[in-house]
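>>> Got a predicted structure plus its sequence, pasted below:
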Amino acid sequence: MSEAPAVVGEADLHAHSTVSDGTEAPAVLMAQAAAAGLWGVALTDHDSTSGWAEAAAAVPETGVVLIPGMELSTREGFMSVHMLGYLVDPLDEALLAETTRIRESRVTRAEEIVRRIGRDYDLSWDDVLAQTTEGTTIGRPHIADALVARGFVTTRSAAFAGILHPRSGYAQPHYAPDPLTGVRLIRAAGGVPVLAHPGTRGAERVIPPERLARLTDAGLFGLEVDHPENRDDAKRRLRGLARRFGLAVTGSSDYHGTGKPNRLGECRTASEVVERIIAEGRGSAPVTP
C-alpha cells in the first residue's frame, strides 16, 4: 500500500465486482471508474476483500485511486442493514471470522432458496454456480441471474420484484451480526464505518435517532445519503440527522455493472470527506497511481 494521497477530486465510495454481486471483474471496474472521470473509487464487495489485489494492480494503468473497502452485512431484527467499511485490515482476525461466517450462511441460505424455487421452477444449484466465478460471495443476485438465464424472468430486477421477493415465500434471511457489532468490528479492524443507503424505505423508515446515537457512540463515521435508491424525503431527514450527530455525508452509486441500473459515478463523495476517511483509516491505505 502506498502513502495517503492528497485528495484532488471526488470519489464513488460504493461499487461491487464479480467477487460479490457485480458483473465486472475488479480490474474492469477500475477501468470503468477512469472512464467515468473519477479521482477515486471504493471497491466494497459484500463481506469480502478478495478483489482488492486485482483492483490494486489496475491502478497504475487506470490512474484511479483505489480505496479498499467492503460492505459488511448486519441485521436489525428482520431488517437487513448494510455497513460500509473503508480501509479495514483485511487480516483482522475478528472481522475475518465474522465475514467467513456470513459468507457461509449466505451459501446455505442460497441453497435453501434454490431448493424451494426448484419445487415450482426448473432451477438447480448448478444453474446458480454457472453465474459465479471462483471466490464469489454467493447471494440472491446470482439466483436472480440464474432465473434470467433459464428464461423465467427478463432481468435481475424483475427476479427481485417477483420470484425473489419476500412475499413469494422462497426467500429467507442469512446470518449477520447486529449493526452495533458491525460498527465495532470495522473500527477494531482500523476501518471507517458508514451506514449504507439508509433511506431506501423513505423518511418514516429512516433509522431512529436513539439507535443512530448508539452507532455514533460506537464509532460510526457517516451516512450514505446521496445514493440513487434513497428517497428524497429520506435524504432530507438523513441530512438533519447527520448535522445533529456530527456525522459525515457521503455519496455513492452502489454500482453493480449490468446487475443494477445505477451508473458508476452518478453519486459522489466530496473530496474533503474522502480526505477525512483516509485520515481516519488505520487498517489499510489507498492505492495510488
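Noted; the coordinates are in hand. The shown structure was predicted, so the numbers you read here are calculated from the model rather than taken from an experiment.
>>> C-alpha from now on. contacts and neighbour counts both.
OK.
>>> If we ignore the residues flanking it in sequence, what's nearest Ala146?
Nearest residue to Ala146, sequence neighbours excluded (C-alpha to C-alpha, 6 or more residues apart in numbering): Val128, at 5.2 Å.
>>> For that neighbour, grab the count of nearby residues.
Neighbours of Val128 under the rule other C-alpha atoms under 10 Å: 23.
>>> residues contacting the residue most central in space within the chain?
Closest residue to the average C-alpha location of the chain: Glu71 at 3.7 Å, with C-alpha atoms, centre = their mean. Counting by C-alpha atoms under 8 Å, 6 or more residues apart in numbering, Glu71 touches Thr44, Asp45, His46, Asp47, Ser48, His82, Met83, Leu84, Gly85.
>>> cool, and Leu129?
So Leu129 contacts His142 (C-alpha under 8 Å, 6+ apart).
>>> if we can go back for a sec, the residue nearest to the centre of the chain in helix, strand or coil?
Under DSSP: H, G, I helix; E, B strand; the rest coil, Glu71 falls in the strand class.
>>> That one and Ile278, how far apart?
According to C-alpha to C-alpha, to the nearest Å, Glu71 and Ile278 sit 17 Å apart.
>>> same thing with Asp92?
In terms of C-alpha to C-alpha, Asp92 sits 18 Å off from Ile278.
>>> Comparing these two, which shows the higher neighbour count?
Ile278 (22 against 15).
>>> Helices of the stretch 101-250 of the chain, start to end?
Secondary structure of the stretch 101-250 of the chain, counting by DSSP state H, counting those that start in this stretch: helices at 125-129, 140-149, 156-161, 179-188, 209-218, 232-245.
>>> I'd like to know which of the ones you listed lies nearest to Pro289.
helix 179-188 (26.2 Å; C-alpha to C-alpha).
>>> That closest one packs against which elements?
strand 65-76, strand 79-86, helix 93-117, strand 192-195, helix 209-218 (3 or more C-alpha pairs under 8 Å, 6 or more residues apart in numbering; DSSP states H and E).
>>> sorry, back to before: what residues are up against the residue nearest to Ala146?
So Val128 contacts His142, Ile143, Asp145, Ala146 (C-alpha under 8 Å, 6+ apart).
>>> picking that back up, now the helices of the stretch 101-250 of the chain in CSV, with distance to Phe78?
Below are these laid out as CSV (distance: least, C-alpha to C-alpha, whole Å):
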stretch, distance to Phe78
helix 125-129, 25
helix 140-149, 16
helix 156-161, 17
helix 179-188, 12
helix 209-218, 16
helix 232-245, 21
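>>> And here is the other one:
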Amino acid sequence: MRIDLHTHSTASDGTDTPAELVRNAAAAGLDVIALTDHDTTRGHAEAIAALQDLDRDLTLVTGAELSCRLDGISLHLLAYLFDPDEPELLHERELVRDDRVPRARTMVRKLQELGVPITWEQVTRIAGDASLGRPHVATALVELGVVETVSDAFTPEWLADGGRAYAEKHELDPFEAIRLVKAAGGVSVFAHPQAVKRGRVVPESAIARLSAAGLDGIEVDHLDHDAPTRARLRGLAAELGLLPTGSSDYHGSRKSVELGACTTDPEIYGEITRRASGAFPVPGAGGRG
C-alpha cells in the first residue's frame, strides 16, 4: 500500500489542478493521497469529484498545510481530516489567505528595488486562480532568468525567511494551531521539521514542547531530509511518542519531485485515521482505503 500524505494543487502553489492531481496519483500507483494545500481546503470538492472517474482504487485524505511561526522561525503544520467548517480554524485560515496579496505585493516591490524587472501582472498571471504565495514570485524569478529553479529563489539572497526580498505574513502560533486542529477533530503533523535548506528550523526541544501540547506526528521521510536527519527524527519520534510520516510534498512541475517519492507506513496511516473525527478518508472507485 503506497501512501503519500503531503501534496499541493492549483488551489495553492501546485501546478496540477485538484482533479489532475488525483488522476496523476492514481497513474503513479498510489493507494492513498492527502491534498494539503496551504491554508485552504478550496481544492477538496474537485478532488473528491475526480475520484469517481478513476479506473483504479484511490483514497483521498483531506487536509491543509497551516502556516505557523515560533520564536521568529517559520514552520508548517500538516492538518488532516479536520472539519473544514469549524469556525475558529476557518477564521484563522482566512486571515492567512487575506494576507497573501499584500505580502506578495511587498515582495515584488522589494525585488524591484533590488533591480529585478518583475511586475505584479507577471506574478498574478503565474498564480492564476490560486492563492498567491512565495512560489509564484519564485516562478517569476525563474522566468526572468534571475535564478535557475524555484528552489534557488528560496535563499537569503532572495525569498528565504529573512532574505532580501522576504516579507512577513500572518502566521499561526503552532501551539494554538494544534489546539484548533484538535478541536476541529483533526490530526496534526509537523511538516519537514529539519528542512535546513529553506532557512532556520526550530530546535528539537521545541518539537518536544509541541508534542506535549498535542502534536500527533512529524514528517520524517521527506526529500529535504538527508539519511542522518531522517534517522535522528525517527529516533526523536519514538522518544516523544510521535507518528513518523513520509511524503513527497509534491507541487507538480514547480518542483522536480515525483508523487510517492516518500511514503507513509500503512500502520501509521491507520493510526492517523483512527485519531481523526472531523472528517474521514474518501474512497474512490473501488472503495479501498
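All right, it came through fine. Quantities reported herein were computed from a predicted structural model and do not represent experimental measurements.
>>> returning to that earlier point: could you say which of the contacts of Val128 of structure 1 is surrounded by the most neighbours?
Busiest of the contacts of Val128 of structure 1 [other C-alpha under 10 Å] is Ile143, holding 29 neighbours.
>>> counterpart of that residue in structure 2?
Under the alignment (TM-score structural alignment), Ile143 of structure 1 pairs with Val137 in structure 2.
>>> Please apply the same query to Pro68 of structure 1.
Using TM-score structural alignment, Pro68 of structure 1 sits opposite Thr62 in structure 2.
>>> I'd like the distance between that match and Glu176 of structure 2.
Relative to Glu176 of structure 2, Thr62 of structure 2 is positioned 21 Å away (C-alpha to C-alpha).
>>> higher neighbour count, the two?
Counting neighbours by other C-alpha under 10 Å for Thr62 of structure 2 and for Glu176 shows that Thr62 has the greater number, 27 against 13.
>>> show me the contacts for that one.
Ala34, Leu35, Thr36, Thr41, His44, Tyr80, Leu81, Phe82, Ala279, Phe280, Pro281.
>>> on that earlier part again, tell me how far the match of Pro68 of structure 1 lies from Arg209 of structure 2.
The value you get for Thr62 of structure 2 to Arg209 of structure 2, if C-alpha to C-alpha is used, is 26 Å.
>>> before we move on, what about Met1 of structure 2?
32 Å.
>>> same deal with Trp158 of structure 2?
31 Å.
>>> Glu271 of structure 2 too?
22 Å.
>>> ok, now Leu75 of structure 2?
Where Arg209 of structure 2 is concerned, Leu75 of structure 2 sits at a distance of 14 Å (C-alpha to C-alpha).
>>> can you check Pro203 of structure 2 too?
10 Å.
>>> Now do the same contact list for the aligned partner of Val189 of structure 2 in structure 1.
With TM-score structural alignment as the criterion, Val189 of structure 2 lines up with Val194 in structure 1. Applying C-alpha under 8 Å, 6+ apart to Val194 of structure 1 gives the contacts Met83, Leu84, Gly85, Leu220, Phe221, Gly222, Leu223, Glu224.
>>> Which one of Pro203 and Arg209 of structure 2 is surrounded by more residues?
Arg209 (13 against 10).
>>> what does Asp98 of structure 2 align to in structure 1?
By TM-score structural alignment, Asp98 of structure 2 lines up with Glu104.
>>> again, but for His170 of structure 2
Match for His170 of structure 2 (TM-score structural alignment): Tyr175.
>>> just checking, its match touches Arg106?
Yes. Assessed by C-alpha atoms under 8 Å, Tyr175 of structure 1 is found in contact with Arg106 at 7.4 Å.
>>> More neighbours: the two, which one.
A side-by-side neighbour count of Tyr175 of structure 1 and Arg106, using other C-alpha under 10 Å, places Arg106 first with 20 against 17.
>>> How about that one: what's its closest non-neighbour residue?
His174 (5.5 Å).
>>> Touching, that neighbour and Glu104? I think so.
No. Taking C-alpha under 8 Å as the definition, His174 of structure 1 is not a contact partner of Glu104, at 9.1 Å.
>>> Compare these two (neighbour count), which wins?
A count of neighbours by other C-alpha under 10 Å puts His174 above the other of His174 of structure 1 and Glu104, at 20 against 16.
>>> So that one versus Leu195 of structure 1, what's the distance?
According to C-alpha to C-alpha, His174 of structure 1 and Leu195 of structure 1 sit 19 Å apart.
>>> One more: Phe78 of structure 1?
Distance of Phe78 of structure 1 to Leu195 of structure 1, given as C-alpha to C-alpha: 17 Å.
>>> These two: which is more packed in?
Leu195 (25 against 8).
>>> dump the residue contacts of the more buried one.
Contacts of Leu195 of structure 1 (C-alpha under 8 Å, 6+ apart): Val81, His82, Met83, Leu84, Leu220, Gly222, Leu223, Glu224.
>>> For the match of Ile143 of structure 1, which non-adjacent residue is spatially closest?
Val123 (5.8 Å).
>>> Map that neighbour across to structure 1 for me.
In structure 1, Val123 of structure 2 lands on Val128 (TM-score structural alignment).
>>> What's the match for Asp265 of structure 2 in structure 1?
Under TM-score structural alignment, Asp265 of structure 2 pairs with Ala270 in structure 1.
>>> Could you pull up the contacting residues of the spatially closest residue to that match that is not a sequence neighbour?
Using C-alpha to C-alpha, 6+ apart and skipping residues adjacent in sequence, the residue nearest Ala270 of structure 1 is Glu10, 5.2 Å away. Listed by C-alpha under 8 Å, 6+ apart, the contact partners of Glu10 of structure 1 are Leu38, Trp39, Gly40, Arg268, Thr269, Ala270, Ser271, Val274.
>>> Same question for Gly85 of structure 1.
Gly85 of structure 1 neighbours (C-alpha under 8 Å, 6+ apart): Thr44, Gly69, Met70, Glu71, Leu72, Ile186, Gly191, Val192, Pro193, Val194.
>>> ditto for Ala206 of structure 2
Taking C-alpha under 8 Å, 6+ apart as the definition, Ala206 of structure 2 has no contacts.
>>> Roughly how far does it sit from Thr59 of structure 2?
Distance from Ala206 of structure 2 to Thr59 of structure 2, by C-alpha to C-alpha: 33 Å.
>>> again with Arg109 of structure 2
42 Å.
>>> So for these two, which sits in the more crowded spot?
Shown here are Arg109 of structure 2 and Thr59; by other C-alpha under 10 Å, Thr59 has more neighbours (24 against 17).
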